[in-house]
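Colleague: pasting a predicted model and its sequence here:
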Amino acid sequence: MAKESGISKILAGTFVFLTISVIAGIVTMIIFYKTEIALMDPTPRPMFTSSTTSLPPVIRLPKNLVPQSYQVVNVTSPNQTMLFTGNSTVTFHCVQGTSVVYLHSRNLDVSGPVVMNKDTNERIGVSSMKNEEDTRNFLEIQLNAALEAGGNYSLFLAFNGEITENLNGVFVSTYAQGSPAFLAATNLEPADARTVFPCFDEPEMKAVFHVTIIHRRDTVALGNADMRGEIHSNILDDVWKVTYFYPTPKMSTYLFAFTVSEFTDSNVLCALCYRCVLPTQTYARPDAIAAGHAKYAANITGKILKFYENYFGINYEQKTLDQIALPDLGVGAMENWGLITYQEGGLLYEDGVSSLLHKEVIATLIAHELAHQWFGNLVTMKWWNDIWLNEGFATYLSFFAVAHMEPYSKMKDSYFMSNLHAAFEVDALASSHPLSPPQEDVQMTFEIEDMFDAITYCKVQSNETRNEYIYDVGVCMYLSDFSYKNTDQNDLWEYIQKAEDEDGGHTTVAKVMNTWTKQMGYPVITINTTNGEVYQKQFLFNDSSESSLWWYIPIRVMSNAAEPSLVWLESIKKDEFIAKSGEWILANVNCAGYYRVNYNRENWERLSTQLETDPHRIPLMNRGQLVDDAFNLARAKLIEVTLALNSTRFLQNERALLPWESTVRNLEYFVLMFDRSEVYGPMQACGMKASFCLHSQILAIDVACSNALPECSAMATKMFANWMDNNRTNRIHPNLRSVIYCQAVAAGGAKEWEFAWDKFQSSIDTSEKDQLREALSCTKKIWLLNRYLKYTLNPEKIRLMDVGSTILSIADNVAGQALAWNFIRAHWEYVSNGGAASLIEGVTRRFSTQFELEELERFAADNNLSPTKYLQQAVEQTQVNIVWVSENKDSVLKWFENETAS
């Protein structure tokens, strides 16, 4: 419900101008029919089950009405009022007779319902209308006559709502453009379309949208489809513009989008394959467009679209594609069909200021969102339990698109490993979830939001079970046959099975794949090369958890005497994995399987010897994965922690970046567990030594400075001081700025911090602002960190979308972790708007004592936090940390002391 009871005179006048004839009809023509309710065959009202039962509440809409199209009129002027107003007419087909219409509405003042029989052009009386103020958000409209099965009907509703500041629904954003300028934008996934207009807000209820936006004359309205026309309307003060859009393709409500702003566009025409030129326009702040910051994004968009069109054999379905860089957005980007929204840092790139890594991030993010135009927009999951059909494929395909554009880039392997390990980390907890859980497990909004995690985005990319050719053929047939429709994972398996059968294969696709998607977690394969024994079990950090899960597992295996070959675990012969004298065996070649591998100690030692003498005999991906497997097996107490640490000794001769990235990432866990204890001293000393072996300049500086190497701190301080002395020119290379800024602020005091803060406030470059914002959290001065935390409560200093990441950066700093934990508890209501899940997960990463566990549990109870998976995972990870630290602290200390002494 909107906070204000009325709307401004200007908006009221506009609204009356558009709907006066309809309002008059409501006044004169509403008739209450006297038909007995018993004769209407009403659809039973969806009800919550009794709290005494174990069944979940019914919060899904009934399937008796199927929407066909919406006509939506919205009046928005964020620079004048924080309210929007409008009306909508939804046309729907009745498949089962009912006297009640249910649809979704939340925080809207809804009025003036008019129900029409489209087949007879007769009006149907409305006896009552009420909005359920609970988690269902049902708008219930009782009718005086039953809708008949097979009939077509329409429902008109007038509404007004609040333009929010919390980055969901219709929200307001401000930016500096001489004087403060305002814009309005939408962000509706997963369940906020109902806050913009009354609708059937479930992904399976697709419809065509006819949209009209009424806005100030000096602004531009963008929507899901190409603009059909504009008129200027002489209403009250002669400043209104009416923008009409062409009908959208049939799509889900969560993809509905519009923006109203004074932004300008790059106006780049991208020539696509085998058809006419498609205009793709990239919008941003006028100063960013004028400076050319949108050129890179605008230029690569057409190339990526062309790649996907060729890959899928299906054209992009819209006549235009707009992308807009928003100063505020609660997610990194959103794939709204025809109007993709991005945080500014995800779209704007400045030569000479932005780093090469930032360029790669932009390319990958655009590729991800463009992949959604097929996976998610054209073909959509039936329900949110299968959101991986959207997000998993978009992540997986983005690597191929970017690699196609930059064939010499090594980022594909690095991103692949990074995503694989992100999924591994979460999926090793007993509080994880299947890639495709049952629908009944994903009902409440917080349960839906929980699905947007590393498992959904990253787990699908690694799977040795698929034949790439068969997989691609099946996926393309799937996209073609289900265009504009909804699917679940069974549909995907069916089409891959068709491709498998046509190719003469014998694999039962669903039988194999369901063990990977319907079960949580993943296996660890244990291979004993002495007796040939091979077995699987679920990999869990918590060794007290029991599991009987079982997977179909293909194992690609090689040795120093044999090239790679593929075998299925259940088909392995008894002596197939017995190593000959001096022979080592390596499984999961190139890390194509979503599992870990453990060996007997002799095989681990032979692999380590091979790495130290001739590492290139082991594939690059496996050189990184062997380190990752060893460290995580040690965390799960399946091997000794010293064996994992010993696995890093080959790195002194390793020149590839990937194994180093894997090692640094895994040692981060040791830092989190021990940087407040006596273990950290010898650990830092080893870190100093390791930095001299690194062949990546950025990583070497980061490792060296993080481990207090005096020369590194002196270098960073000097480079930063030179910038401070001549701040018109930043001589620090763009690729080095993030690490130099952080280390200089960490080594400095108030002077350096204040300089970085002033630069952060004055910079108009998004990449520069992001690097400075993170660097400000690196200071070791407690009072400065406290000041910075307080700044996050002021949106004029730290934007709401940056609150969560800023607090997490402070929590990553050992000097700021306790401060951040106390701060979020004191200001939870505000800071949780920036991402409650990530805050809990990030701020508790160091928790490893019983006292910290009890504090976490008390915090959850005091704030009545929903039992989200993120909260469960934070509790479980803390429990695992407590046990692991108590059992391994002495061994780790001794190993680092010996290593330092040697």
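Modeller: Received, thanks.

Colleague: alpha carbons only for contacts and neighbour counts from here, please
Modeller: Fine.

Colleague: the helices in the stretch 701-850 of the chain, which residues?
Modeller: 710-725, 737-747, 750-762, 766-775, 782-791, 800-812, 817-826, 828-831, 836-843, 850-862 (DSSP state H, counting those that start in this stretch).

Colleague: what's the following helix or strand after the last one?
Modeller: Stepping forward along the backbone from helix 850-862, the first helix or strand reached (DSSP states H and E) is helix 869-901.

Colleague: want to compare, so here's the second one:
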Amino acid sequence: MSTDKASKAEGRVLLPSTIIPSRYDIKLTPDLTAFTFQGEVSIQLDTSADLNCKEITMHAKELCFISASFTADGKTVEAEQINDNKKATTVTFVFAETVPSSSTIVMNISYIGFLNNQMAGFYRSSYTDIHGNKKIMASTQFESLDARRAFPCWDEPARKAVFGVTLVVPAELDAMTNMPEKCCKSLEGGKLKEITYLDSPKMSSYLLAFCVGEFDYVQAQTDHGVLVKVFTPPGKSEAGMFALECALKSLDAYDDFFGIPYPLPKLDMVAIPEFAAGAMENWGLVTYREVDLLIDPKKASNSQKQRVCTVVTHELAHQWFGNLVTMAWWDDLWLNEGFASWAENWAADQIYPEWTMWDQFTTGHLSYAMKLDSLKSSHPIQVPIRHAEEVEEVFDGISYCKGGSVVRMICAVLGMKAFQTGLGNYMKKFAYGNTETIDLWTAWEETSGMPINEMMSSWTEQMGFPLLKVIGETWEADKVTLELEQSWFLSDGSTPEEEKKWCIPILTVTDDGKQKDMIFMREKTAKIEIPLTSVTSWVKLNAGQEVPMRVLPTETMIERLSEGIRNKTLPVSDRAALVTDGYALVKSGHMPPEDLIKLLSSYINEDAYNVWQGLADVLSGLNTITQDDEGMNSNFKVFARKLVIQLQSVVGWEKRETDGHLTVLLRSIMTGLLAKFCANDESVVQEAKTRFTKFQEDAGDMQNLPSDMRSSVFRIILKNGGEKEWNDVKSYFYTASDQAERKFVLGTLGATNDDKLKNQTLEWAVSGEVKLQDFFYPMGSVVSSKAGAEVAWKFYQANFEKIKTMIGKGNPSLMDACIVNCAGGFCTSEKADEIEAFFKANPLPSNGRKIAQCVEGMRTNSKFFDKLKASELSNDSFWKSL
């Protein structure tokens, strides 16, 4: 199935390979008042023997050119024409003389650029300093295609070059780039300073970065000798300590893991006030959203600590996997993001083993990946990219989460030793170069002796994943024989138009706690024999959820496994997987709805956080699906409430000194479910009101209302209050000490039951008071009910042009988030048709895949609702029998 490199490259829109850059010397002078910058760039170019032209074309976007020339053999030739192609985002310099072939020439260009407010390219952010004054800073976001907004270049990952950078900035400001300072001198009577930095290693243009502004910092040295700094807003240096600790430990861990020392002389991590993504792995100068880097040591929730840790470990994995060795083209984006998604969990597990990150992976990365990949609007991990702009659509859960899941599967198949050795060999062989997926497969084949390319092509080159169905079983006293069948799993249960097969590693575990020998299932059917320790033993296929697939067991297998759930002999990740698999199987029509509810009943005494992650998702999903049938929804809520109240009796509201990390996270899930299923219970309302009153008196009181519980309590208060409570919650946005605390308001304010206040929440979101990076959070908070979904969708339609203008030319992920939050809350085919028609009349080309996924998800939910109505779940007697 695997395609060769030449055929993969066919049809790509690339700059001509007859001129290749080897070095850039860039000088930038930003004006933080006029929001512009002056640029001068000198580019060393190598021309090929077959070059025969009078022009040079490179990428450029939103740049105004003043002059351009090339120098060869001591002679300088000025450009006669400068042709800007806005559609192709290129610029062509035309000369009177032929550009020399088989030569090294130097191109010199002078230009002016703009410090935009779109969080793309070289852009500006606003912030309030410690004295309450509004200030402007400048930073960069070049991935995927926005280095061309800062300087003319060959903006393609395979066109690696050395970068020399000089920044001219106000004397009172800090400025940094990928490498340490080389020299600094004062200009214009001391008002400006010119800083020249050491040359970068050979790297792709999207990894270059600059930051200019006011910063405090904390720093330390790793055990292996790398200086690490965390730059924070002035007055908040203490908030960088946790991220610094994570960076120090993970850098050394990656050094040892890859067998290659961190390649640069320093590592800076910078909190940016306005940032479209979570973070960006610029080599040696990693940039982050403030909330994903800075931790208030007194207020930070455990979930935020975990988020900061995994964002840091993700970005630092890229310093090797992505930066040192880079994909040759964007169709192998998953090589960067899939591996980093695996590595973030590996490194976090090394630093904080008590967090049990691999159990969390099951209900996090893996669950999200399979939700997306069960849609017909999904795409393969390796998706063909012709125009580079198409890559924006695949910065999604397939590249990140399914990619990470596939890497985890390979590790399970190879074993850690062969996995690690292969990676180290790959890094050494391709350091400072570019690769394709097949290069990594080859490295693992050489260390393991396994046919990795044959096995893995079925997982990365075709869309979707398998359903492994047990179609026959023979139970004996000391063994069980299972007949298995694989097919393409689709979430709506429809029959696929084509038959697909995967090379599936079959991993099994039984009640003795030992995983059995792995076998590979290459054909449509297979028969396996599993030894048992007793006549009542259970068997779990896909042990540890190491393989991204769904498993449909028999009724007998489920009955036996239910005992493993109740007595908790079944491992945590497998208990969680039975819930998430079961929900997907019922939704697709492969399992009766009644069986799912009976399975959920087995979890009445469950107390593991990772299992409750899965339970919470399933309970919330069923609540949303059944909301169009009042009777069924009422019965379901009574059922869900029993599970939640039982959890409350185990965890309780009160924070305890003995609480571990996972207990705190479990209490957060518990209060979240109380807000969803028990928000009108008198005892719950009173508890929330008491804690909210104390919070209003002292927002720093972490005993009565820890940050992990604030969102839930805010929702309960809003659902049971009116305008006063809405204003009380909103007011915290303006007094909160950091962005993490402000997000509690952003994510809950629309939970009020008052449609007028829901609309006010939406109006506030687009008023300009909420930063562009965050304005979709209040939109999502409105969709907490069927009525809220209608309010949000109507608002989105009425304000479509305004929202579109706000986002402008910024990252398409911002519009994706708006679409999911304002149009994704429905479960009927009628709404799917309406939403599809709206976007057909108001096209958003860069968001087409997200729109298709939303619409398909609604139609799937509509079919699911019909299945539930036709089942025993429609009868009161069924619920009474539980």
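Modeller: Structure received. Worth saying up front: this structure is predicted, and the values here are computed from it rather than measured.

Colleague: still on that earlier bit, of all the helices of the stretch 701-850 of the first structure, which one is nearest Pro279 of the first structure?
Modeller: Minimum separation from Pro279 of the first structure across the helices of the stretch 701-850 of the first structure (CA to CA) falls at helix 766-775, 25.5 Å.

Colleague: what span of the second structure is the closest one aligned with?
Modeller: Mapped onto the second structure using TM-score structural alignment, helix 766-775 of the first structure spans residues 739-748.

Colleague: what about the equivalent of Val115 of the first structure over in the second structure, how many residues close to it?
Modeller: When the second structure is aligned by TM-score structural alignment, Val115 of the first structure is paired with Phe70. Phe70 of the second structure has 23 neighbouring residues, counting by other CA atoms under 10 Å.

Colleague: run a quick neighbour tally on Glu140 of the first structure.
Modeller: 18.

Colleague: can you tell me which residues contact it?
Modeller: Contacts were defined as CA atoms under 8 Å, 6 or more residues apart in numbering; by that measure Glu140 of the first structure touches Val100, Val101, Tyr102, Leu103, Met129, Lys130, Asn131, Glu132.

Colleague: kindly report the same for Ile304 of the first structure.
Modeller: So Ile304 of the first structure contacts Ala367, Leu370, Ala401, Val402, Met405 (CA under 8 Å, 6+ apart).

Colleague: pretty sure Pro170 of the second structure contacts Lys191?
Modeller: Yes. Pro170 of the second structure lies in contact with Lys191 (CA atoms under 8 Å); the separation is 5.9 Å.

Colleague: confirm that Val41 of the second structure sits in a strand.
Modeller: Yes. Counting by DSSP: H, G, I helix; E, B strand; the rest coil, Val41 of the second structure is located in a strand.

Colleague: relative to Asp50 of the second structure, how far out is the residue nearest to it when sequence neighbours are not counted?
Modeller: Excluding the flanking residues, the one nearest Val41 of the second structure by CA to CA, 6 or more residues apart in numbering is Ile26, at 4.5 Å. From Ile26 of the second structure over to Asp50 of the second structure the distance is 29 Å, taken as CA to CA, to the nearest Å.

Colleague: between the two, who's got more neighbours?
Modeller: Each of Ile26 of the second structure and Asp50 has its neighbours counted (other CA under 10 Å); Ile26 has more, 20 against 9.

Colleague: the more buried one maps to what in the first structure?
Modeller: In the first structure, Ile26 of the second structure lands on Val72 (TM-score structural alignment).

Colleague: check which helix or strand covers that match.
Modeller: Here Val72 of the first structure is assigned to strand 65-76, by DSSP H and E.

Colleague: mean shift of that strand relative to the second structure?
Modeller: Strand 65-76 of the first structure, aligned to the second structure and superposed, deviates on average by 0.9 Å (mean CA distance after the TM-score superposition for the first structure).

Colleague: report the distance from that strand to the chain centre.
Modeller: 28 Å (CA atoms, centre = their mean, to the nearest Å).

Colleague: swap in stretch 765-784 of the first structure?
Modeller: 24 Å.

Colleague: what's it in contact with?
Modeller: With CA under 8 Å, 6+ apart as the test, stretch 765-784 of the first structure has contacts from 344-345, 348-350, 353-355, 358, 737-738, 741-743, 745-750, 753, 756-757, 759-761, 763, 785, 788, 806, 809-810, 813, 815-816.
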